[in-house]
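Q: Quick one, fold the following:
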Amino acid sequence: MDNLLPFGGLSPHKIWVCHPKSFEDAKDAINMMRADDMLLVNLATLESNLAQRLTDYFAGSTFAISGEHMEIGKGVFLFAPPSFSVRKIVASAC
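A: Predicted coordinates for the structure are as follows:
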């Protein structure tokens, strides 16, 4: 396997994993998405009222920049800027 080449540097995009504890954390994460990176946000460990408020904040901010979002697990969300297309694959296609 000496003929394999690394794929480093092919994409300037990043996926940031975020466990926000406050709106200040969420604001910082939204700024990363505005810089054209995706966010993987885990709100599963937060108290339900705060988790709902942060979910609404992330979703509204994503909508404001014409991005897309999807819940990918209980309390775990993917938020993407408009340069990404987020699509759900049906289980039979996996």
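
Q: Only C-alpha atoms from now on, for both contacts and neighbour counts.
A: Fine.

Q: Just the element for the most centrally placed residue in the chain, please.
A: With distances taken as CA atoms, centre = their mean, L39 lies nearest the centre of the chain, 2.4 Å away. Element membership of L39 [criterion: DSSP states H and E] is strand 38-42.

Q: Next, the structure of the following sequence, for comparison with the previous one:
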Amino acid sequence: MGGKFVDKVKYFMGLDDYDEDEEIMDTPVEVEEEVKTINNAKKVLNIHTNSQMKVMVCEPVEFEECPKIVDNLKNRKPVIINLEKLDNDLAKKIFDFLNGAVYAVDGNIQKISKGIFILAPNNVDIGGNISEEFKNKGIFPWQK
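A: I've put the predicted structure just below:
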């Protein structure tokens, strides 16, 4: 057995002729046929797209507008929401709902100012630092 390996190596390196007839096989060989399918449809991607990202700006006045805002997030569009003019309970309810939706789409939420937030899906990266003025204050006007 060791001699066969050496003969194969010599043949591979071109030092000796290899004779397959000398090998004696004790076990039968099973041959598996591999079926390959070739898809002739070619996909073309244009890397020079001029598509612009659309940012949605929303100022909800009732809770029922939340699913429309979430639809924009699901369609991978960032949304800026203004909750400044709402009463505190409704603003908190809307914020909690949208915060859950942002988590579900693996997105980000960033406070812009008191009551104004940007909600971004995972394809949008939000960068920047919020000023010290807003860091020590609560998210909503009722928080201090």
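
Q: After superposition, what is the TM-score?
A: Remark: TM-score between the superposed chains equals 0.80 [TM-score structural alignment, normalised by the length of structure 1]; 83 aligned residues with a CA RMSD of 1.6 Å.

Q: re earlier: what's the average distance of the very next helix or strand once past the strand holding L39 of structure 1 to structure 2?
A: Remark: after strand 38-42 of structure 1, the chain's next helix or strand is helix 48-64, criterion DSSP H and E. Following the fit onto structure 2, the mean deviation recorded for helix 48-64 of structure 1 is 0.6 Å by mean CA distance after the TM-score superposition for structure 1.

Q: who touches stretch 72-90 of structure 1?
A: For stretch 72-90 of structure 1, the external contacting residues (CA atoms under 8 Å, 6 or more residues apart in numbering) are 33-34, 36-44, 51, 58-59, 62, 65-71.

Q: For structure 2, which segments are assigned as helices?
A: Secondary structure of structure 2 (DSSP state H): helices at 2-13, 66-74, 88-104, 132-135.

Q: JSON lines for these, including distance to M53 of structure 2 and mean neighbour count?
A: As requested, the helices of structure 2 are arranged in JSON lines below (distance: least, CA to CA, whole Å; neighbours: other CA atoms under 10 Å):
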{"stretch": "helix 2-13", "distance to M53 of structure 2": "58", "mean neighbour count": "12"}
{"stretch": "helix 66-74", "distance to M53 of structure 2": "12", "mean neighbour count": "17"}
{"stretch": "helix 88-104", "distance to M53 of structure 2": "18", "mean neighbour count": "16"}
{"stretch": "helix 132-135", "distance to M53 of structure 2": "28", "mean neighbour count": "10"}
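
Q: Redo those as CSV? Include distance to L119 of structure 2.
A: Converted to CSV, the helices of structure 2 look like this (distance: least, CA to CA, whole Å):
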stretch, distance to L119 of structure 2
helix 2-13, 63
helix 66-74, 8
helix 88-104, 7
helix 132-135, 18
